[in-house]
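1. Provided below for reference: sequence and predicted model.
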Amino acid sequence: MAESAAGAREELARRSAYAIAAAFFVLYSGYSLRRHHLLRTTGYDLGIFEQAVRAYSRFQAPIIPLKGPGVHVLGDHFHPILVTLAPFYRIWPGAQTLLVAQALLIALSIVPVARLAVGRLGVGVGLWLSAAYALSWGIQGALGFDFHEIAFAVPLLAFAMVALAERRWRAAVAWTLPLLLVKEDMGLLVAAIGGYLIWRGQRRSGAALVVAGLAAVALTVKVVLPFFNDGRFSYSAYLDPDKDLWSLALSFPAGLFENPRKLVLLALLLLLTGGAALRTPLALVAVPVLLSRLVSTNPVHWEVGRVHYNAVLMPILFVALIEVLPALRADGRLRMRIWRRTAIVFPGIFALMMHLTPWGITNPNNYADTPHYAAARRVLAKVPDGVAVAAGNSVAPHLTGRCRVVIFPPSHGERVDWVVTDTRVRTIAPKTLDQESAARAGLWPPTAEQVQAALRALPSQGFTKVAEDDGVVLYRRTAAAP
C-alpha cells in the first residue's frame, strides 16, 4: 500500500511538472515573440546571437559583423553549445527561432523543480513554489532582455541541482558537465558543484568536477578566447588591473558598501527565499559565480532588472529552498513554523510584484501595439534581402536574418548601401552603464547624439533618404562619396 501511494505521488508530481512547464512555455514564447514584434529586442544582443547561429547553420565561421569586421563569436564569449540551435535555425531562419528556443529551455527547467516541489511538499505548496520559480525575477529578467546562451545553463542547472537534492550523484555529474560548453565562467559553477560532491563524500567525482571546472575557465580565458580575438580576452577590463586575487579578496567587503547596487542584489537574493535557502549547503553552489559578478567593475553585472545574469541563480536557490522546507516543517518550534511560512510566501510575493515592473511577463503594457511600431515595420519592409545595411540597435534584429548588418553608425568604416534607424530611441546603452564605460568596453552601440550626427553626415557620403515614418528613417546609397 505504501509503495502504491508513493508511486501515485510520484506520478502526480511528474504530470504536474510537465503541465506547468507547458503552460509557462506558451507564456514565455508569447511574451518573447511579442517583444520582438514591438521592436523591443535589440541588435546587442539578439542580433549578435542570430548572426552567429545563422553562420553555424550554413557551416561557416561564426563571424558577427555587428561587433566589427571579422569578429569571431568564440573570441567574444565561449559558447559552442549554440551550435545545437543551427539545425532548427536552418529550418526556421529568423530571430524568432532563438527566442522560442530560449523560452523552451527555460520552461524545461521548471520540470525538475516542479517535480521535486510537488513530490516533497504536496500539490498546493509545490505548485505555488513552481509558479514562483517560473515567474521569479531572475527568470523574467532574462526573458525580458533578448536571447543569451545562459538559457542553456538554466535547465542544466535545474536538473543537476535536483539530482544533488535527491542524492543521484552520477546524474548530477552528467547534467553538470555540459555547462562547460555554455560560457567561459560556467566552470566556476561546475567547480562549486564538485565541491558540494566532495562535502557529501563523493570525493572522486567531486574532485574531477573541481579540476574540470577550474581548468576550463583557465583554458577558455587564457587560450581559446584570445586565439579567436587577436590574443586578447575582451572582458579582462572588468577586473581591476591594479589588484591581484588577494587584493580583490581584501577589498571585497568595503566594495560592497561603496556600491549600493551590490547590496541590493544580495538582499533580494536573500529575501527571495526568506533566507531559508541558506540552511542547506546546496545554496553555496551559487557563491563562486555570484562573487565573480560582485568583483566586476561593470555595473550591469550587479543589476537585478532586465538582465540575464540572475537566471542561473534561480534554480539553485529554489532547489535549496525545497530541500530545507521539510526540515522546517518537522521542527515544532514556533519560530521555525513562522520561518517556514515566510519562506513559502516570499517567492510568490516577489513573483506577483514582477507584474508591476516594466519587464514583467504579465504586465499588459508589454503587449500593447502602437502606430510607431507599425510605422517601423513598414520602413523595414523596404530594405531588400541580402544587402549590406547599417542599422540602429532597436531595428537590427529584424534584419540580421536576411541582410548583412552592422551597427549604425559603423564603428570601423564598413561600407554599406543602406542605413535604417529609429530616431525616437533616446538612449542605447543601459542606464546602469555610463557612456565612458560603454565606449571603453566597446560592447554597446553608439549614443543617440552620435546617431544624430551620423545621420546628418549621410548626404555628404552619397546617401539619399528614401523613407521616413514616425521617426524611423531609411537611406540608400545613390552616389559614391565625394
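-> That came in fine, so what should we check first? Here the structure is a predicted model, which is why all the values come from computation and not from measurement.
2. hey, let's count contacts and neighbours off CA atoms from now on
-> Fine.
3. Now for residue 72: which residues touch it?
-> Residue 72 makes contact with 61-64, 228-229, according to Cα atoms under 8 Å, 6 or more residues apart in numbering.
4. secondary structure class for residue 13?
-> helix (DSSP: H, G, I helix; E, B strand; the rest coil).
5. Looks like residue 129 contacts residue 343 (just checking).
-> No: between residue 129 and residue 343 there is no contact, the gap being 9.9 Å when judged by Cα atoms under 8 Å.
6. more crowded one of the two?
-> Neighbour count, other Cα atoms under 10 Å: between residue 129 and residue 343, residue 129 has more, with 28 against 24.
7. I'd like the distance between the residue nearest to the spatial centre of the chain and residue 85.
-> Among the residues of the chain, the one closest to the centroid is residue 308, at 2.9 Å (Cα atoms, centre = their mean). Using Cα to Cα, to the nearest Å, residue 308 is found at 19 Å from residue 85.
8. list the helices and strands the helix or strand harbouring residue 191 packs on?
-> Secondary-structure assignment from DSSP states H and E places residue 191 in helix 186-199. Judged by 3 or more Cα pairs under 8 Å, 6 or more residues apart in numbering; DSSP states H and E, the packing partners of helix 186-199 are helix 169-176, helix 203-219, helix 287-294.
9. Reformat these as TSV; add mean neighbour count and distance to residue 459.
-> Below are the helices and strands packed on helix 186-199 laid out as TSV (neighbours: other Cα atoms under 10 Å; distance: least, Cα to Cα, whole Å):
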stretch	mean neighbour count	distance to residue 459
helix 169-176	19	55
helix 203-219	18	48
helix 287-294	17	44
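10. want to compare, so here's the second one:
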Amino acid sequence: MSLREYTLGAKSLFSTTGSNVRRLLQKLGDRPIYIIIILITSYTAYFSYYTILKHYTFHSTAYDLGVYMQSFWTTIHGYGFFYTSLWEGSLFAPHFQPIVILILPLYAAFPKAETLLILQSLVLALGALPVYWIAKDKLGAKAGVVFAGLYLFYPALHGINSFDFHPVALTIPILLFCFYMFEKKHYKRGIVLAVLAMMCKENVALVVIFIGFYWLWTERIRFTSCLDCKGLLRERDVVYPLCLSLLGLIWFLVAIYIVIPYFNPHGGFVYFGRYGIALNDLLFNIAGKASYILILLAPLAFTSLLHPAILIGLPIFVQNLLPSYSGMYEIINQHPSLLIPWIFIASVYGVKWLSTIRNRSIKTVSTRLLWMLLLFVIVATWIMSPSPIAPNRNMPQLTSHTTILEQAISVIPEDASVYAQNDVFPHICHRAHAYFTLSVLPIRIDFFQYYIFPASVEGRLYRWSHGGNYDYILADATSNHSMFKLCTDKRLERLEREYGIFVQGDGVYLYKWGYEGEPLMLGGK
C-alpha cells in the first residue's frame, strides 16, 4: 500500500469514527436514560469489584458481613432460623429485618460473600433512577442526569457501599421509589414499597411515619377541610398518607415490643440503652457531630436545607446524633442510609425553589446551580470518599500474606469449631461453630468465656454456652484487628497452655487444641 493510499484510508477511518462518536453522543443526549444506565452499570461494576477485593484481602469483618453470611448458611443447612453463633441466637434478636427471608433463595443458589456484595452495589446504584425521575420532573432531563450523577458520586453512599453488607442500605433506592410513587399519586405501589423498606430494619418505620406526615403537610388544606370522617374517606390524597403513617407506627411497635423480644433470649430491645435522654450524650463530641452534618450536606452545597422534605429524616438525625457512640455519626458505615433519600429529594426541591425566586427562569438559574453542585460533589468525593475514588485511598492488594491466611484456613476441618478475629471471621463463617467476640479498647473481654451482645460499646457480657472450648483459634498478628492486641496476659497464658501452634507463617498463627507437635510453616518462614 502506498503512503497516499494509507493516508487516505486513515482519514476515512478517523472521519467515520468521529461521525459515529458524534451520532452516539447525540443519541445519548436525546435519550438521557441511556446515560443513567451507563452510570448505574459503571457504579455497580466498580463497587462490586472493590468490595469483593476488600473481602479477598481480609478487609471485611464479622460485623456485619460475617454475621449475615453465617445466618444465611445456618438457615439453609437446618441449624435454626437465621442462627448466628456470635450471640448464640437468631439474627432477629437485635434487629427486625425480614428482608433477609427474600434474600435467602439467592444466597442458597450462590452461597458466597460475592452474592451479597454485588447485590448491595447493584441495589444502591439503582437509586440513581428515582433520583433522575424526581429531578427530571422538577428541573428537566439534563438536571435529572446531573442529580443521578451526584447521587452515584456522593461520599456517604460510597461509605455505606464500602463497609460489608447491611440490609438497611437497600432502603435507599426503595424509599426514593416510594417517595416518587406518592408524588405521582400511585399510592398503592408506594405503600408496597414502604412495606418492603420497613422489612430492611425496624427503625425504617420511623421514616415511613414521617413520609406520611410530609404528604399530609403538602395536602394540609384538604386535610383541615375534611376532618369529618365522611369527608376524610373521600380524599384519597389524605387517606393514603394517613394510612402510611399509621402502618409505620404499628410496624414499629410490633417490631420493638413483640418480634425482637421474642427472638432475643435476654429480652427487650437491646438498643434502647444507646438512646438515653441525658444531655451529656447529646453534647458529647459536638465537633464530630457537626462535622458529620457538614459532610452529609456540603456535597450538595447545602441546598437540602432549602426544603422541608429533609425533615422526613428527622428521627434518623436524632438517632444518629443523640448517642455518644461515635460510630453513629460517621459516613464510613451503614448509619447514614436512611438520611440520603431525603437529602437528595430536598436538594432537588431546593434547587427548584432557587430557580423560581424573583421570577427567573428555571433553566437559567438551575444551570448555574447544577454546575456549582457538580463542583461541590467532585471536591467532596476527592476529599471525603472512603473508596479508592479519592486519591488518598488505595485499592486493596492481594499479597503473599493473604495467600498464607487462605492456606491456614484450608487446613481447618469443616466440622471443627473455630475462633477467629474480626477480619478473618467472614472467611470461616460457613459453619455453625464459628466464633468471634467484639472488644473495644481499653476493655479486653475474655473471649474464652464471654461474648458481647449487642455488638457495640454499650453491649452486655454473656457467657458462652460451650465454655470457651474451641478446636482451633486463628489469629493474624499483622492485622489492625489482631486478637493479640486485645488479649490479657491471663488469656495468652491459657492459649499457650491448652493450644499448640498447628500452622504458622508471616504473622499468621493457627492454634489447635491439645496439639504438641511442630507447626507447619507457611511462606518459607
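-> Looks like it arrived, so ask away. All values reported here derive from a predicted model rather than from experimental measurement.
11. Which of the contacts of residue 72 of the first structure has the largest number of neighbours?
-> Neighbour max across the contacts of residue 72 of the first structure (other Cα under 10 Å) = residue 64, 26 neighbours.
12. Show me where the first structure has its strands.
-> 388-391, 404-407, 418-422, 463-469, 472-477 (DSSP state E).
13. Could you say which of those strands is packed most deeply?
-> Neighbour counts averaged per stretch over the strands of the first structure are highest for strand 404-407, at a mean of 27; criterion: mean count of other Cα atoms under 10 Å.
14. Nearest approach to residue 449 of the first structure belongs to which of the strands of the first structure?
-> Closest to residue 449 of the first structure of the strands of the first structure, according to Cα to Cα: strand 418-422, at 12.7 Å.
15. which part of the second structure lines up with the closest one?
-> Using TM-score structural alignment, the residues of the second structure aligned to strand 418-422 of the first structure are 472-476.
16. With the first structure overlaid, how far apart is the matching stretch on average?
-> With mean Cα distance after the TM-score superposition for the first structure, stretch 472-476 of the second structure departs from the first structure by a mean of 1.0 Å once superposed.
17. now what about that stretch, what contacts it?
-> By Cα under 8 Å, 6+ apart, stretch 472-476 of the second structure touches 412, 416-421, 424, 482-484, 507-513.
18. And for stretch 119-126 of the first structure, what's in contact with it?
-> Stretch 119-126 of the first structure has contacts (Cα under 8 Å, 6+ apart) with 9-10, 12-13, 114, 116-118, 322, 325-326, 344.
19. Would you convert those residues into JSON lines that also reports neighbour count and distance to residue 271 of the first structure?
-> Putting those into JSON lines (neighbours: other Cα atoms under 10 Å; distance: Cα to Cα, whole Å) gives the following:
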{"residue": "9", "neighbour count": "16", "distance to residue 271 of the first structure": "30"}
{"residue": "10", "neighbour count": "17", "distance to residue 271 of the first structure": "30"}
{"residue": "12", "neighbour count": "16", "distance to residue 271 of the first structure": "30"}
{"residue": "13", "neighbour count": "25", "distance to residue 271 of the first structure": "27"}
{"residue": "114", "neighbour count": "33", "distance to residue 271 of the first structure": "21"}
{"residue": "116", "neighbour count": "25", "distance to residue 271 of the first structure": "21"}
{"residue": "117", "neighbour count": "28", "distance to residue 271 of the first structure": "19"}
{"residue": "118", "neighbour count": "25", "distance to residue 271 of the first structure": "22"}
{"residue": "322", "neighbour count": "27", "distance to residue 271 of the first structure": "15"}
{"residue": "325", "neighbour count": "23", "distance to residue 271 of the first structure": "15"}
{"residue": "326", "neighbour count": "13", "distance to residue 271 of the first structure": "19"}
{"residue": "344", "neighbour count": "23", "distance to residue 271 of the first structure": "11"}
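20. For residue 41 of the first structure, state which of these is nearest.
-> Relative to residue 41 of the first structure, the closest of the contacts of stretch 119-126 of the first structure is residue 114; by Cα to Cα it sits at 29.7 Å.
21. corresponding residue for that closest one in the second structure?
-> For residue 114 of the first structure, the residue aligned by TM-score structural alignment is residue 132.
22. check contacts around that match.
-> Residue 132 of the second structure makes contact with 36, 141, 143-145, 147-148 under the criterion Cα under 8 Å, 6+ apart.
23. tally of neighbours for the closest residue to it other than its chain neighbours?
-> Of all residues not flanking residue 132 of the second structure in the chain, residue 144 sits nearest, at 4.2 Å (Cα to Cα, 6 or more residues apart in numbering). Residues near residue 144 of the second structure, counting by other Cα under 10 Å, number 26.
24. if I look at residue 144 of the second structure, how far off is residue 38 of the second structure?
-> Separation of residue 144 of the second structure from residue 38 of the second structure (Cα to Cα) stands at 14 Å.
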